[in-house]
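[1] Build me a model from this:
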Amino acid sequence: MLLPPALSDTIIALSTPPGAGAIAVIRLSGPEAFALTDGLFRGKNLAGQPSHTLHYGTLREADGRILDEVVVSLFRGPNSYTREDVVEISCHGSDYIVQQVLAAFTRRGARFAEAGEFTKRAFLHGAFDLAQAEAVADLIAADSALSHQVAMQQMRGGFSRELRDLRARLVQFAALLELELDFGEEDVEFADRTGLVALLEEVQALVRRLLHSFELGNVIKNGVITVIAGRPNAGKSTLLNALLNEDRAIVSAVAGTTRDLIEDEVSIEGIRFRFVDTAGLRETTDEVESIGVERTRQRVRQAALLLYLFDLTTNTPGNVQAEIEALNPGGQIPMLAVGNKRDVASEAQLQAFSTQPNTLLIAANPGEGLEELRADLLARARGNGLDQTGAATIVTNLRHARSLEKTNAALDAVLMGLATGVGTELVAADLRQALAALGEITGEISSDDLLTSIFTQFCIGK
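    Presented below is the predicted three-dimensional model:
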């Protein structure tokens, strides 16, 4: 864990989104936050006021010119977000007023905050660990009930507690191995090898469970990538527009209208689906269209779910099955066949497809069968564990997943070393690597480059 450096400057930033609004909130943090605000505030002496109080007054320049009427919130460190003295100024949400207030403070010595610097200071002052800090950004970006739930659990320390428990169990044995190295010449064993193997296997099982959860976590964070594929004029763009309830894609009777991927998101009962409309699948001599077809095939390989849309009135079950097999050989990607234009299909055509497994019949243009389609999508998502996360820890961060992969590889090396009887120093070295990889997640082991990479992804005012 990095020790907090001497953070002697006071930083300032707009914490609400830029643009005109009813109210804007400007945040200061640092040792001079109260003094700088007192230099502009007229109403009462803020330095003498208790923490966690609100004060109404005006901000004025030295010549008496009023910048705005404001409400000032005071938070004395260490009982604040950053663990420093923090002032939050609620002013009117005019861009002009905001810029005037920011300029007045910077002229008096405040520095504009870097991206994520408030949260970085909170981390450096020990308010929370690195995994919890990253969850702050995830919580701000959460746009579904599930992503909110997972981010909130991580921010409140659920994931960190699990990692600390894993690390503490490994540290005990690592200490005994290090002790053996200190008494290497006396050929003694302080660590029971049988017990160590059992512990390592148990810890590794937990690490692998967390790694496996990343597949689910990635879907929660980025949405269920649902690719709509099929031949030209099957109604893919019409279906996309119907699911989104807006005219997102161009619909035309001319085959090959869609040349590139069109993506958009919709939340269905708290689960986010990212629908991808694709170019119609066919052999073509048109160079642009052929590029679109190839992109379709690439996107299908990345899909979490494939909706294969076909025209009921121009296909047979055998043709559809052959096309699906060519696009998704072996059924590697979860797939639902969706027959379109049921409103104009004959009874014989409806009967031919109604008995086909994993097939749903709709009419995208009038919107028939869309509720059944949404219900099917939800059932598939929930069947994969979505919205049933409960208290389980879900890994949603790629950096965390990579650290867990390094932990798993290091534990493999430790177990191999114990099985083959390699020297204690080699086993201890591999165990130290496992501990270091776990420590990277929470920030117990970190570097300036890592912190810069993480916090620059935050918004400025956070």
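
[2] Only C-alpha atoms from now on, for both contacts and neighbour counts.
    Will do.

[3] check contacts around Ala127.
    81-83 (CA atoms under 8 Å, 6 or more residues apart in numbering).

[4] out of these, which one sits closest to Gly369?
    Tyr81 (49.6 Å; CA to CA).

[5] And this one, please, so the two structures can be compared:
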Amino acid sequence: MALAFPPALSDTIVALSTPPGAGAIAVLRLSGPEAIALADAVFAGKQLRDQPGHTLHYGTIRDDNRILDEVVVSLFRGPHSYTREDVVEISCHGSDYIVQELLLLFTRRGARLAEAGEFTKRAFLHGAFDLAQAEAVADLIAADSQLSHQVAMQQMRGGFSRELKDLRGRLVQFAALLELELDFGEEDVEFADRTGLVALLQEVQALVRRLLRSFELGNVIKNGVTTVIAGRPNAGKSTLLNALLNEERAIVSAVAGTTRDLIEDEVSLDGIRFRFVDTAGLRETTDVVESIGVERTMKRVQQAALVVYLFDITSTTPTLLEEEIQALQLPAQVPVLAVGNKLDTASDQELDAFRTRPDTVLIAASRGDGLDELQEALLLRVRGEGLDRLGSSTVVTNLRHARSLEAATLALNAVLTGLATGAGTELLAADLRHALAALGEITGEISSDDLLTSIFTQFCIGK
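    Got it, this is the predicted structure:
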């Protein structure tokens, strides 16, 4: 059945699809029933209405007798286009003035400026892809590492959606049998094999739980790892930050308390984005400004995804190190990696005290010694075994998807509990409907206008 669109979605829309600002070229995109006619009316070249789709045409754009620019027009006829509508893309010179003149020209002739994400929203509404794939388009645009690109591509090509649709399809068969039992309630018959339903629910539940477990890894891939470098003054935190970034980002001084504010920067390690935060040295101080820095450090430590506790090997004992880490009062889920600095000046006895300590790496930040081992340890804390299976497994990166999977898990648990306690068919069917609805929300098989608006307004205007 064809979708009935609100009047706004039957308009012809136009927007700049390349980043704003001066550049070699800019691309304007038109989509809708009048896209080709609007372009034809101002394009001096071939008659676009007579040309086949997926073709390029050189000519000029004219506003009456005034030539606005020499352009190349890309013609895509629906349904073989991104939005499944007629689409015209105009490649012009990347002048802000030219872009604004072209947008004004098309809006005067009847086009409407596109809303954020409206091209992708139309593609979704026309069945080009489901909602999870549409969200992956935004993730692909925002991808800034090899892994985030890989995961977004996998989801955009439908890997996650296929897995969900398979789960949902198998549940729908049993749900239909339960609904049929309700229709024959007075006859006390069972069409749905309860034993088979339990086995299926347990299998589906295991898959949903696996997807939920992958969200921790997926969140790291998508958003990066906030890694706080903490420690006492003069442990070498700023030196370590500079070494990791391979640039002089933080001021290094022998004077204790030099770093009084948070200094942050990002670096990609083996495809994972780490956001390192250099912090004020942790100590009791009467200096008002430094004490504010220490307070900010403690707050940021509590918010970290990973803490690197840097200590001076030459002035720290294993017992003192344990006390200092305990004083951080880290949440249980935040891993901490102890990093001993200044191994180049430490004695063999001082080094031996920490060489066998687990979760400890020894470095000389000023010379770069041990940085490879430190990077490997950071990656191990973050990825565990998850990335080794990334090529063949679905990874959940979207918080909305994770919440829907959590809702599905609760509903599936309710069905299993109902089966174990002999609950009536009405209760089983209701809980199973909740599970199906939660899974359907991910792909957009069940969606609301508010949900769609929330998702697509996060896109850039021209997408």
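
[6] which of the contacts of Ala127 of the first structure tops the neighbour count?
    Among the contacts of Ala127 of the first structure, Thr82 has the most neighbours (other CA atoms under 10 Å), with 25 neighbours.

[7] Excluding residues flanking it in the chain, which one is nearest it?
    Leaving aside its chain neighbours, Thr82 of the first structure sits nearest to Ala122 (4.0 Å; criterion: CA to CA, 6 or more residues apart in numbering).

[8] In terms of helix, strand or coil, where does that neighbour fall?
    helix (DSSP: H, G, I helix; E, B strand; the rest coil).

[9] so what's it up against?
    By CA under 8 Å, 6+ apart, the contact list for Ala122 of the first structure reads 81-83, 128.

[10] what about 10 Å?
    4, 78, 80-84, 128-130, 133 (CA atoms under 10 Å, 6 or more residues apart in numbering).

[11] Switch the residues you listed over to TSV; also include distance to Glu444 of the first structure and secondary structure.
    Output for the contacts of Ala122 of the first structure, formatted as TSV (distance: CA to CA, whole Å; DSSP: H, G, I helix; E, B strand; the rest coil):
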residue	distance to Glu444 of the first structure	secondary structure
Pro4	13	coil
Pro78	21	coil
Ser80	22	coil
Tyr81	20	coil
Thr82	18	coil
Arg83	19	coil
Glu84	21	coil
Phe128	11	coil
Asp129	8	coil
Leu130	8	helix
Ala133	13	helix
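
[12] Same list, those residues, but as CSV with distance to Val207 of the first structure please.
    Formatted as CSV, these follow (distance: CA to CA, whole Å):
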residue, distance to Val207 of the first structure
Pro4, 30
Pro78, 35
Ser80, 34
Tyr81, 31
Thr82, 31
Arg83, 33
Glu84, 36
Phe128, 22
Asp129, 19
Leu130, 18
Ala133, 21
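
[13] Just the buried ones from the residues you listed, in PyMOL syntax?
    PyMOL command restricting the contacts of Ala122 of the first structure to the buried ones, with burial defined by 16 or more other CA atoms under 10 Å:
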select buried, resi 80+81+82+83+84+128+129+130+133
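
[14] quick one: the helices in the stretch 351-462 of the first structure?
    Applying DSSP state H, counting those that start in this stretch to the stretch 351-462 of the first structure gives helices spanning 370-383, 398-420, 424-442, 448-455.

[15] Kindly reformat these as TSV containing distance to Asn233 of the first structure and mean neighbour count.
    Shown next, in TSV, are the helices of the stretch 351-462 of the first structure (distance: least, CA to CA, whole Å; neighbours: other CA atoms under 10 Å):
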stretch	distance to Asn233 of the first structure	mean neighbour count
helix 370-383	18	16
helix 398-420	38	18
helix 424-442	49	21
helix 448-455	45	13
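
[16] Now the ones you listed in CSV, please, with extra columns for distance to Glu263 of the first structure.
    CSV is the format used below for the helices of the stretch 351-462 of the first structure (distance: least, CA to CA, whole Å):
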stretch, distance to Glu263 of the first structure
helix 370-383, 17
helix 398-420, 22
helix 424-442, 32
helix 448-455, 27
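
[17] what residues are up against the aligned residue in the second structure for His55 of the first structure?
    Applying TM-score structural alignment, one finds that His55 of the first structure aligns to His57 in the second structure. By CA under 10 Å, 6+ apart, the contact list for His57 of the second structure reads 43, 45-48, 51, 71-75, 90.

[18] State the three-state secondary structure for His57 of the second structure.
    Once three-state DSSP is applied, His57 of the second structure turns out strand.
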